[in-house]
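[1] Only the shape, not the letters, is given here:
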């Protein structure tokens, strides 16, 4: 008789290849495993364990409530005029340099990432506006505008808040607040590296220098953007000041974005808000299915002792902690070419965590390494979700965008090397606010 675990893995792979949601595929494979085990060991397994594990994991995961709330906050900012005002502010800051709109793209992603926590929200919202500016009058090719937009959107889930960090906290039992803090310096490093690439490309291709915003206009532009700029301050100040949990901060972010969009800027109609709620519910629902399926599948993996077997295999290889991290980076980067980032965090990372602990690697540091790998996977072919999103915005073939995105991928690899092999660079800020790791 074929091994139930092998059959469940085959079923998951087949369903995923035929376009079934990864979450539903994992739940179906897990249920097949439990049914087959119940047939062999009727007293040891019960198929109802699958739904029970999923429901317990979802109901006990209070932190998971932050995900739909961060999605709602990002969507509200996209339908209101917040994104436009933030973009004008960024243009006033860095638009005057050669390749200025490319720098605006980078800076706007850094600022927007302090509000949304999602790479997709960054690319769809702020990215769509910046692409329009860059391609207007033929200043930049659509392929380059799309490539830099996709690349800079990867910063969104690294600088706090971060939906992938919340998912990692779920599977690793680490503090969301410390994970958010650990993402600050790496996110800024990634943004700096992409700004450097844009500067070098602008010099080589002779990109235009945009008209500088007069100094007299800067106070007005800053004043218009100030309420939006205060959102990350309120969000992170509340978390690290001990006033709010990350979940409460997500609720505050959504309420604040709605308040300033409706009352102060008067830029959101009831119809637009209703459509935002519907779209946000669909996005949150798809993430919920992925989480539920992963919780059930992780139970199966645990029953099969996969983490322990992997830990024994790695121990036999006698890898150093740095060697282990290098191997993990290669594994995650390869998986990122074909698997969505959230699935990597929820499926692969739980298998690796026992080995990470056995190696003495800090789990907060490892979380940042894992999430950065998952975000780079969003722009690596052939899957590259962000590549398809910006391709849809610009109507450029994905192949052309891939040619333009490689310099940014290389820059992100360089940033990943620093993040991986210099743990103190990642952990200095969490330690500053009380982390003992």
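    Cool, the structure landed. Small disclaimer: the values here were computed from a predicted structure and weren't measured.
[2] Only C-alpha atoms from now on, for both contacts and neighbour counts.
    OK.
[3] residue contacts, the spatially most central residue of the chain?
    Compute the mean C-alpha point of the chain, and by CA atoms, centre = their mean the closest residue is residue 157, 3.7 Å away. Going by CA atoms under 8 Å, 6 or more residues apart in numbering, residue 157 touches 113, 117, 118, 119, 163, 164, 165, 371, 375.
[4] which one is it nearest to, not counting chain neighbours?
    residue 117 (4.7 Å; CA to CA, 6 or more residues apart in numbering).
[5] And the one you found, how far from residue 11?
    32 Å (CA to CA, to the nearest Å).
[6] Please identify which of those two sits among more neighbours.
    residue 117 (28 against 19; other CA atoms under 10 Å).
[7] was I right about that one contacting residue 163?
    Yes. Using CA atoms under 8 Å, residue 117 is in contact with residue 163, at 5.3 Å.
[8] Name the residues contacting each of the two.
    Common neighbours of residue 117 and residue 163 (CA under 8 Å, 6+ apart) are 70, 157.
[9] Could you find which two of the contacts of residue 157 are furthest from each other?
    By the measure CA to CA, 113 and 371 form the most distant pair in the contacts of residue 157, at 14.4 Å.
[10] For stretch 47-61, buried residues please.
    47, 50, 51, 53, 54, 57, 58 (16 or more other CA atoms under 10 Å).
[11] which other residues reach that stretch?
    With CA under 8 Å, 6+ apart, stretch 47-61 has contacts from 27, 30-31, 34-35, 38, 64, 170, 291-293, 295-296, 299.
[12] try it against this one:
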């Protein structure tokens, strides 16, 4: 079976290096692995069958709907309204605009479900304002990059939906609720580092807003934030499922952007729908191909081999979890979030469940790891977008990013070793595990 590992990961790595799109690299490497055990036609048939059956899932309908809702929100003038509210909330702290960036990313990311969209929308507005106030562009970009993934933990999150599918039905409602505390702590940790960095650089405190300004900012942001209340309230109360909630999110965001704010028109909808369809097709093609790869790994016994190797490293569960975290952090530096989740969840989940780790807890830990990964070179999508909208170079951003990375990795260890941080709310609100 060692040959299967070499063929699967060797061919996958080679195809990635030569520039083959990742979904095709996954599917081709899975097919080559099956060729070790059966004929060409059978190998092609099994991979195609796994892709088709894996995508035939009601749960996956939530992904295109949430992507469409996020794109409507992105075009609907939501970012500026949330930024104005964030200014009111963070105005009296040193480096107020940096804290405003973090809070706006937390709110906008939770609504859009996309770290890249948050980095572009919020960072694009904040970067000129921060530059005008004398902020170092590299510091501003670092704050934006480090905080934009918070929305991938704070629900609704397509990442957690994909994790639920891979693990065979881990409760989406429990995963959503479990993401709140780690996601908020992630944002707060970035704010703490930004606080000390801003104070050291002497960045100003924003003027105190008047009562009228505060009221207008709150009033304008209530309806966008209401989307989270509607979705999570409906899921927690059992009124609708996460998949049904995604369709409601589309209707809600459409009414808000098209009718209430009138930031988009009917003529804009075809382009928004096409963009959403393109994004959805990319994600679902990776999902289907990765299910085929997961089947190839299971057929070759690769998860069991890696599990035995990890368990053979140490008998101490703390050390094994540390090794899993290190592996995921390394994976996150060269692989985007969705394919990493699809490929490595089937490998590591049996290991951690053997140690008694709850699947919901591990889902949050895995998402947290990969949130850090999208901020790191060489493949960090949030890093590239953040530097682009911040008009600075990656080389200049790395140094101010380091304190944020250290804080996030320290928090990752806390979230890993203290399950109650992730599981407290699901147990309280949903009765999870009781």
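    Cool, got the structure. Not measured: the values here are computed from a predicted model.
[13] Can you give the structural similarity as a TM-score?
    Overlay of the two chains. TM-score (TM-score structural alignment, normalised by the length of structure 2): 0.95; 431 aligned residues with a CA RMSD of 1.8 Å.
[14] Quick one, which of the contacts of stretch 47-61 of structure 1 are buried?
    Buried, going by 16+ other CA under 10 Å: 27, 30-31, 34-35, 64, 170, 291-293, 295-296, 299, out of those.
[15] The stretch 51-200 of structure 1: helices as residue ranges?
    With DSSP state H, counting those that start in this stretch, the ranges of helices along the stretch 51-200 of structure 1 come out as 66-79, 82-94, 100-116, 119-124, 126-135, 142-153, 163-172, 176-182, 184-205.
[16] of the buried residues of stretch 47-61 of structure 1, closest to residue 355 of structure 1?
    Closest to residue 355 of structure 1, out of all of these and judged by CA to CA, is residue 57, at 22.7 Å.
[17] What is the aligned counterpart of the closest one in structure 2?
    In structure 2, the residue paired with residue 57 of structure 1 is residue 54, using TM-score structural alignment.
[18] measure that match to residue 412 of structure 2 for me?
    31 Å.
[19] same check, this time on residue 130 of structure 2
    For residue 130 of structure 2, the distance to residue 412 of structure 2 - CA to CA - is 29 Å.
[20] Residue 388 of structure 2 too?
    From residue 388 of structure 2 to residue 412 of structure 2 the distance is 27 Å (CA to CA).
[21] Of these two, which one has the most company?
    residue 412 (21 against 17).
[22] The more buried one is in what secondary structure piece?
    helix 394-417 (DSSP states H and E).
[23] hmm, who's touching that helix?
    With CA under 8 Å, 6+ apart, helix 394-417 of structure 2 has contacts from 138-139, 141-143, 146, 182, 185-186, 189-190, 193, 318, 321-322, 361-362, 365, 368-369, 372, 383-384, 387, 421-422.
[24] for residue 383 of structure 1, helix, strand, or coil?
    coil (DSSP: H, G, I helix; E, B strand; the rest coil).
[25] Report how many residues lie close to it.
    Residues near residue 383 of structure 1, counting by other CA under 10 Å: 17.
[26] Looking at structure 2, name the residue matched to it.
    Using TM-score structural alignment, residue 383 of structure 1 sits opposite residue 379 in structure 2.
[27] who touches that match in this structure?
    333, 334, 335, 336 are the contacts of residue 379 of structure 2 under CA under 8 Å, 6+ apart.
[28] make it 6 Å
    residue 334 (CA atoms under 6 Å, 6 or more residues apart in numbering).
[29] Distance check, it against residue 336 of structure 2.
    Distance from residue 379 of structure 2 to residue 336 of structure 2, by CA to CA: 7 Å.
[30] ok, now residue 385 of structure 2?
    14 Å.
[31] What of residue 55 of structure 2?
    On the measure of CA to CA, residue 55 of structure 2 and residue 336 of structure 2 end up 20 Å apart.
[32] Residue 373 of structure 2 too?
    Residue 373 of structure 2 is 8 Å from residue 336 of structure 2, by CA to CA.
[33] quick one: which of those two has more around it?
    Neighbours around residue 373 of structure 2 and residue 336, counted as other CA under 10 Å, are more numerous at residue 373. The numbers are 29 against 18.
[34] So what's the residue count around residue 43 of structure 2?
    Applying other CA under 10 Å, we find 20 residues neighbouring residue 43 of structure 2.
[35] show me where the stretch 251-400 of structure 1 has strands.
    Ranges of strands in the stretch 251-400 of structure 1, per DSSP state E, counting those that start in this stretch: none exist.
[36] Tell me the residue in structure 2 aligned with residue 87 of structure 1.
    Under TM-score structural alignment, residue 87 of structure 1 pairs with residue 83 in structure 2.
[37] Can you report how many residues lie near its match?
    For residue 83 of structure 2, using other CA under 10 Å, the count is 25.
[38] picking up where we left off before, of the contacts of helix 394-417 of structure 2, buried ones?
    138-139, 141-143, 146, 182, 185-186, 189-190, 193, 321, 361-362, 365, 368-369, 372, 383-384, 387, 421-422.
[39] So which bit of structure 1 is stretch 95-114 of structure 2 matched to?
    With TM-score structural alignment as the criterion, stretch 95-114 of structure 2 aligns to 99-118.
[40] Not counting its own residues, what contacts that stretch?
    Residues contacting stretch 99-118 of structure 1 (CA under 6 Å, 6+ apart): 70, 74, 90-91, 95, 152, 156-157, 160-163, 195, 202, 207, 232.
[41] so where in structure 1 does stretch 218-237 of structure 2 end up aligned?
    Going by TM-score structural alignment: stretch 218-237 of structure 2 matches residues 222-241.
[42] count of neighbours near the residue lying closest to residue 22 of structure 2 once chain neighbours are set aside?
    For residue 22 of structure 2, ignoring the flanking residues on the chain, the nearest one in space by CA to CA, 6+ apart is residue 16 at 6.6 Å. By other CA under 10 Å, 18 other residues sit near residue 16 of structure 2.
[43] does residue 213 of structure 1 count as helix, strand or coil?
    With three-state DSSP as the criterion, residue 213 of structure 1 reads coil.
[44] The match of residue 57 of structure 1 and residue 31 of structure 2: what is the separation?
    Applying CA to CA to residue 54 of structure 2 and residue 31 of structure 2 gives a distance of 16 Å.
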